[in-house]
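Trainee: just a sequence and a predicted model for now, questions to come.
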Amino acid sequence: MRKRAYNVDAVSEMLDLPTSSLYGMIRNKQFPAVKIGKHWRVLKKQLDEHIEKLEDEALW
């Protein structure tokens, strides 16, 4: 079964960002995430879309 969601630690490692920075981006609604119970999760589909958006902005 493929993963549909990642925890913040996994995403921060994938993007080479400090975990605290990613939590700040989530808190400021600059990065898509959902809270399940006490834990934040980043849905794979939203992560892929967010990365594509950033790539498009970088190519202007």
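Mentor: Now that the structure is in, tell me what you want to look at.
Trainee: from here on, contacts and neighbour counts on C-alpha atoms
Mentor: OK.
Trainee: which other helices and strands contact the lengthiest strand in the chain?
Mentor: For the chain, the longest strand by residue count, based on DSSP state E, is strand 39-43. Applying 3 or more CA pairs under 8 Å, 6 or more residues apart in numbering; DSSP states H and E, one finds that strand 39-43 contacts strand 5-7, helix 8-15, strand 34-36.
Trainee: okay, angle between that strand and helix 8-15 too, please.
Mentor: Orientation of strand 39-43 against helix 8-15 (axes from the mean of the first three to the mean of the last three CA atoms, to 10 degrees) gives an angle of 40 degrees.
Trainee: ok, and here's another one to check against it:
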Amino acid sequence: MIAISLQPLLISIQEASKILNIPLCEMYDLVKSEDFPAIKIGRKWRIIVSRLEQWAVSRLEERPNNIGTPLAPVRKRLGGNRR
């Protein structure tokens, strides 16, 4: 028998924004970066759930001094702080 997971494979930008606890405008910037686990399906972006946590952990490992601000390197690369 094959086990079927009830967890979705993909989530919306809005859902990922809530999970990461960051503003929606920052999520739109993140999905455009090469290393963020997102794909575009038609006109909508979807986040790959299985790789989202891996991505967040890798951000913390790259910059251990930024604990509490794990997206600081991404903000810098995308052109500064926008809130």
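Mentor: Here it is on my side, so go on. No experiment lies behind these values; they were computed from the predicted model shown.
Trainee: superposed, what's their TM-score?
Mentor: The pair, once superposed, lands on a TM-score of 0.79 when counted by TM-score structural alignment, normalised by the length of structure 1; 60 aligned residues with a CA RMSD of 1.7 Å.
Trainee: so which of the helices and strands packed on strand 39-43 of structure 1 is nearest H50 of structure 1?
Mentor: With CA to CA as the measure, helix 8-15 is the member of those nearest H50 of structure 1 (11.7 Å).
Trainee: and the longest strand of structure 1, how far from structure 2 on average?
Mentor: Superposing on structure 2 places strand 39-43 of structure 1 at an average distance of 0.4 Å from its equivalents, by mean CA distance after the TM-score superposition for structure 1.
Trainee: now distance to A58 of structure 1 and mean neighbour count too, for the helices and strands packed on strand 39-43 of structure 1, in CSV please.
Mentor: Formatted as CSV, these follow (distance: least, CA to CA, whole Å; neighbours: other CA atoms under 10 Å):
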stretch, distance to A58 of structure 1, mean neighbour count
strand 5-7, 25, 16
helix 8-15, 16, 15
strand 34-36, 26, 10
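Trainee: and of those, who's closest to M25 of structure 1?
Mentor: helix 8-15 (11.1 Å).
Trainee: what's around the closest residue to A38 of structure 2 other than its chain neighbours, how many residues?
Mentor: Excluding the flanking residues, the one nearest A38 of structure 2 by CA to CA, 6 or more residues apart in numbering is I47, at 4.4 Å. Using other CA atoms under 10 Å, I47 of structure 2 has 21 neighbouring residues.
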